[in-house]
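>>> sequence first, then the predicted structure, then my questions.
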Amino acid sequence: MRIILPILALALVAGCSSTKDLAESLNTRQNAGACPPVGSVYDAARIVEFRDGSDELYSDIRYTGEITDVRSFCRYTGDNPLTAELEIDFAFGKGPLADANTHDFGYWVAVTRRNGKVLAKEFYTVTAQFDGNSPLDGATQTIDRITIPRADETIAGTNFEILVGFDLSEQELEFNRAGKRFRMDAGS
């Protein structure tokens, strides 16, 4: 017993030391400030695809899409760049003129300064998969890594924004700006 206790005590002290070293190596300090605000741009948060030459009637809808939620998880310490992971929730609808059970929607993710200046913009695609005769679908996309360089440790995440929107044609953008909308799940 006299031999076991000193060995056990030594193992505990060594364990604490290695745990402390591990925590320091993972740099577990808190963020230098808050994460950047994230969200979808109102005018680009939904898309209604009509038949070409349509009068914007319900009977002319091919597909619809809506960005329903955007979440981010970020990390930065010292003067390291800010890194963020983004999750985007989508809802999709298949209209009367849909011609397939899958449909690709283009969207973008932009990093801006709070004054609106775009620092970076990347384009992505999300695919709606309509099972059977279901006119509705949803998806969550994850953007694994967004890196925002910071000049120094005094620059907090709140100096930036991460914005998301559908890649719209001029006509689709005008439709949204006019406040028009169709939702395939209305009345459900």
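Looks like it arrived, so ask away. Numbers count the residues shown, from 1 in each chain.

>>> all contacts plus neighbour counts: C-alpha atoms, from now on.
Will do.

>>> can you pull out the helices in this protein?
Along the chain, the segments classed as helices by DSSP state H run 4-25, 170-177.

>>> buried residues, stretch 71-89. List them.
Within stretch 71-89, the residues that qualify as buried by neighbour count (16 or more other CA atoms under 10 Å) are Ser72, Cys74, Arg75, Tyr76, Thr77, Gly78, Pro81, Leu82, Thr83, Ala84, Leu86, Ile88.

>>> do you know how far Phe123 is from Ala84?
Using CA to CA, to the nearest Å, Phe123 is found at 17 Å from Ala84.

>>> same check on Asp99?
37 Å.

>>> same check on Ser17?
Relative to Ala84, and taking CA to CA, Ser17 is found at 31 Å.

>>> what of Ser134?
Following CA to CA, the distance that separates Ser134 from Ala84 is 34 Å.

>>> this is the other structure I want to compare:
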Amino acid sequence: MPLLRPAFALMLIAGLGLAACSGNRDNTRPPPCPRVGILGDANKGVQYRPGPGRDLTDVTFETELLDYNGDCRYEDRRAVVIVRFILQVAATRGPAATQDEAQVPYFIAVVDKQQNVLAREDFVARIPFEPGRRRVVVGEELEQYIPLAGRHTSELEILIGLVLDRDQLEKNRRDRGF
């Protein structure tokens, strides 16, 4: 059974971080939501047309994960946390773009404090371009079911990143000064 269920929605979302958790059945305060973060090394990508060229004239789309906004709730006596959020994904058409839709592959992973991947799933954001539009931002609605298996949410983190090849990842690291 997949841990994530995507639903596509075109909308621009404002705000940062996750709101406080809801679904409190008793008078005790629920645990906090798991931390969510966009990986700095995997938040931007450049897609090129097929072939060896890698200059500006070969760019089909520049893509970016911008932000997220959401909340969480607990079920099954706090044995499962359900995290819902909307991820902003942007694409900018490049000079080599011939398609009317950018396909932006990204992943969501749940990791523990030692950064061990407990679950990971890949997605593709489909970003349609109307004639004359150069940049489009969409909101990807996601819902993640995380069985806690005795863990506290402070021991878990949800990481989001673009699916990049080695060259793209190294370029991002160089651009960030690593």
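Okay, I see it. Since this is a predicted model, take the numbers as computed values, not measurements.

>>> superposed, what's their TM-score?
Their TM-score after superposition, calculated using TM-score structural alignment, normalised by the length of the second structure, is reported as 0.77; 151 aligned residues with a CA RMSD of 1.9 Å.

>>> the biggest strand by length in the first structure aligns to what range in the second structure?
Under DSSP state E, the strand in the first structure containing the largest number of residues is strand 61-75. Equivalent residues of strand 61-75 of the first structure are located at 59-73 in the second structure, counting by TM-score structural alignment.

>>> mean deviation, the matching stretch versus the first structure?
With both structures laid over each other, stretch 59-73 of the second structure and its partner residues in the first structure are 1.1 Å apart on average (mean CA distance after the TM-score superposition for the first structure).

>>> which ones are touching the one residue sitting closest to the centre of the second structure?
Among the residues of the second structure, Ile160 comes closest to the average C-alpha position under CA atoms, centre = their mean, at 4.0 Å. With contacts defined as CA atoms under 8 Å, 6 or more residues apart in numbering, Ile160 of the second structure is in contact with Val36, Gly37, Ile38, Leu39, Tyr106, Phe107, Ile108, Ala109.

>>> for those, pick the one with the most neighbours.
Scoring those on neighbours with other CA atoms under 10 Å, the highest-scoring entry is Ile108 at 23 neighbours.

>>> what sits closest to that residue if chain neighbours are left out?
For Ile108 of the second structure, the nearest residue in space outside its immediate sequence neighbours is Ile160; the separation is 4.6 Å by CA to CA, 6 or more residues apart in numbering.

>>> gap between the aligned residue in the first structure for that neighbour and Phe130 of the first structure?
In the first structure, the position corresponding to Ile160 of the second structure is occupied by Val164, as judged by TM-score structural alignment. To Phe130 of the first structure, Val164 of the first structure is 23 Å away according to CA to CA.
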